[in-house]
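Colleague: just need the structure, nothing else, for what follows:
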Amino acid sequence: MDQSKDLPASPLESLRVINWAQVQAAQEWIHVRGLSLQQAFVLSHLAANPGAIQRDIARATRTTAANVSGVLRGLEARQLVERRFEGGDERSKRVFATDAGIALVAGRDEAMAAADESILAPLTESERTTFQVLLDKITAGLSNPGDS
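Modeller: A predicted model of the protein is given here:
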């Protein structure tokens, strides 16, 4: 059987395959916890940024305040987040991940690092260094999707 048909057609297609493997690992990690992708993003953001306001959560998760409101309702129903009034002002609600919410998303960075390690496992240390140098060269002139 000709295996060349199964190989990516270009280096960028290979990067898409790598990205797909990363996404699959992340989705599996999220699924096991009974979260949606948006819930996981919001909960992770709140674990790192306790007391955020809804508008800031929307900005950080690149969605609308209305969408965040729905996500927060679902997380509140599971007692994973709580909204608190700041200084008794009902117009100023801050959102906090509960201990249960923080525990649910704990270990995400380690799980993703393990997935990356699995993806890079076929490469020697020297090959990894070369790969990183080449990727740095390619991405040097590109905008980062995380930049506003």
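
Colleague: please make it C-alpha for all contacts and neighbour counts, starting now.
Modeller: Will do.

Colleague: Ala111: how many residues sit nearby?
Modeller: Neighbours of Ala111 under the rule other C-alpha atoms under 10 Å: 14.

Colleague: what comes up buried for whichever strand or helix holds it?
Modeller: Following DSSP states H and E, one finds Ala111 within helix 108-120. For helix 108-120, the neighbour count (16 or more other C-alpha atoms under 10 Å) marks 112, 115-116 as buried.

Colleague: next one: stretch 92-111
Modeller: Going by 16+ other C-alpha under 10 Å, stretch 92-111 has these buried residues: 93, 95-98, 101-102, 104-105.

Colleague: and this one, so I can compare the two:
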Amino acid sequence: MARRSAEPANGSAPAARQVPMRDFSRSLPMSLLRAREAVMRQFRPSLRQHGLTEQQWRILRALAAIETVEVTELARTAFLLGPSLSRILRDLEARQLIERRTAKTDQRRSMVSISEKGVKLMASVAPSSEAIYAEITRRYGVRKLAELQEMLGELEQSLAGLGASEEAIAEE
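Modeller: All right, here's what the predicted structure looks like:
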């Protein structure tokens, strides 16, 4: 089977190459997504063995770090959209991995915490999770991993206010 050339018949460069932007594969968002995917590929089999999705695990991890949290704050902490979080919370609640109750101060707000069963599940996942972290650290290096986490934190901080004024205007 003959491959067709991506070059136009007139010999000019394809339209995509005329866009004055860095190469797609070298864009920061794509680099971060590729790195995230490489990391998550290591964790997914273990999560699947325990009947968890990445998002469910992210919520349990966030809840394990705090006593109780309001649902909208949990959405921000776990980087999930409200509708997705609602569905995931329903699933986790049905499995009795979380507990949800109405806030005493505002009946419209829902508070969430990890249940004892959720803590036990996390304890069963923890050894394989830590083994995966150990292997990532062994392959990438303790120093480089610490530097990467520090640099990512610095990147996040340096961009924290960027675009905030446009978002505030759009919300008004």
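
Colleague: ok so, going back, so can I have JSON lines of the buried residues of stretch 92-111 of structure 1 showing distance to Ala121 of structure 1?
Modeller: Formatted as JSON lines, the buried residues of stretch 92-111 of structure 1 follow (distance: C-alpha to C-alpha, whole Å):
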{"residue": "Lys93", "distance to Ala121 of structure 1": "46"}
{"residue": "Val95", "distance to Ala121 of structure 1": "40"}
{"residue": "Phe96", "distance to Ala121 of structure 1": "38"}
{"residue": "Ala97", "distance to Ala121 of structure 1": "35"}
{"residue": "Thr98", "distance to Ala121 of structure 1": "36"}
{"residue": "Gly101", "distance to Ala121 of structure 1": "32"}
{"residue": "Ile102", "distance to Ala121 of structure 1": "30"}
{"residue": "Leu104", "distance to Ala121 of structure 1": "28"}
{"residue": "Val105", "distance to Ala121 of structure 1": "25"}
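
Colleague: mind checking which of these are in helices?
Modeller: Taking DSSP state H, the ones among those that sit in helices are 101-102, 104-105.

Colleague: identify, from the residues you listed, the entry nearest to Gln24 of structure 1.
Modeller: Val105 (16.8 Å; C-alpha to C-alpha).

Colleague: now the counterpart of that closest one in structure 2: how far from Leu28 of structure 2?
Modeller: Under the alignment (TM-score structural alignment), Val105 of structure 1 pairs with Met122 in structure 2. From Met122 of structure 2 over to Leu28 of structure 2 the distance is 32 Å, taken as C-alpha to C-alpha, to the nearest Å.
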